[in-house]
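Peer 1: the amino acid sequence is not available; the structure is as follows:
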């Protein structure tokens, strides 16, 4: 069910709001940054995402993927969301919302939701990695 979630970084400087249906599915990726950050995310379209506060506290880390903006709070270091610009697999800009940064998530709904795994490590984004247990 579509629901509006609110969330933040650890210190609260960056606050977000997003309309999403967690039960529709979440995602994990094995690319180097997602693996190191243990990102567990829900994808939302730009019109479903709102940065409520903290734009000035955000730092945009650009890694190996030229369309990925890995935003993190410059005060506490937590990454509540990232923006993926086109061109990408969907050819549309989207946001990955870090479920660990959301307030009031129903844990039963989260663990019951299907998880899609992406093989970003091998730049094979549409495929599931051979090993996902560590993600």
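Peer 2: Yep, that arrived. Quick caveat, the model's predicted, so the values are computed rather than measured.

Peer 1: going by C-alpha atoms from here, please, whenever you check contacts or count neighbours.
Peer 2: OK.

Peer 1: who touches the closest residue to residue 19 other than its chain neighbours in this structure?
Peer 2: Setting aside the residues directly before and after it, residue 19 is nearest to residue 4 in space (CA to CA, 6 or more residues apart in numbering), at 4.3 Å. Shown in contact with residue 4 (CA atoms under 8 Å, 6 or more residues apart in numbering): 17-20.

Peer 1: between the residues you listed, identify the one with the most neighbours.
Peer 2: residue 18 (25 neighbours; other CA atoms under 10 Å).

Peer 1: and the nearest residue to it once chain neighbours are set aside, what is it in contact with?
Peer 2: Residue nearest to residue 18 in three dimensions, not counting chain neighbours: residue 49, with 4.5 Å by CA to CA, 6+ apart. Residue 49 sits next to 16-19, 95 when contact means CA under 8 Å, 6+ apart.

Peer 1: second structure for comparison follows:
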């Protein structure tokens, strides 16, 4: 897998994607790129997902 990054608009958020298949496995959000990372759970094995605690996000007031 060859990972590249993409930035747009303010160039603060960083989106990473696979150059081979195009999937975006993770990104660093604009609100706190130095300390936060969002992970695409579709890229993680299902038995690994069970060990995570999922915390709901208020999409209306996220920034």
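Peer 2: Great, that's in hand. Note that this is a predicted model, so its numbers are computed, not measured.

Peer 1: ok, residue 32 of structure 2 to residue 1 of structure 2 distance?
Peer 2: Remark: distance between residue 32 of structure 2 and residue 1 of structure 2 (CA to CA, to the nearest Å) = 26 Å.

Peer 1: what does residue 27 of structure 2 give?
Peer 2: Relative to residue 1 of structure 2, residue 27 of structure 2 is positioned 16 Å away (CA to CA).

Peer 1: about what we covered before: what does the residue nearest to residue 19 of structure 1 align to in structure 2?
Peer 2: Using TM-score structural alignment, residue 4 of structure 1 lacks an equivalent in structure 2.

Peer 1: what strand or helix carries residue 4 of structure 1?
Peer 2: Assigned by DSSP states H and E, residue 4 of structure 1 belongs to strand 3-8.

Peer 1: from the contact counts, what lies against the helix or strand following that strand?
Peer 2: Remark: after strand 3-8 of structure 1, the chain's next helix or strand is strand 15-20, criterion DSSP H and E. Applying 3 or more CA pairs under 8 Å, 6 or more residues apart in numbering; DSSP states H and E, one finds that strand 15-20 of structure 1 contacts strand 3-8, strand 41-44, strand 49-53.

Peer 1: angle of the first one against strand 49-53?
Peer 2: Yep, that's strand 3-8 of structure 1 we're talking about. With axes from the mean of the first three to the mean of the last three CA atoms, to 10 degrees as the basis, strand 3-8 of structure 1 and strand 49-53 are set at 40 degrees to each other.
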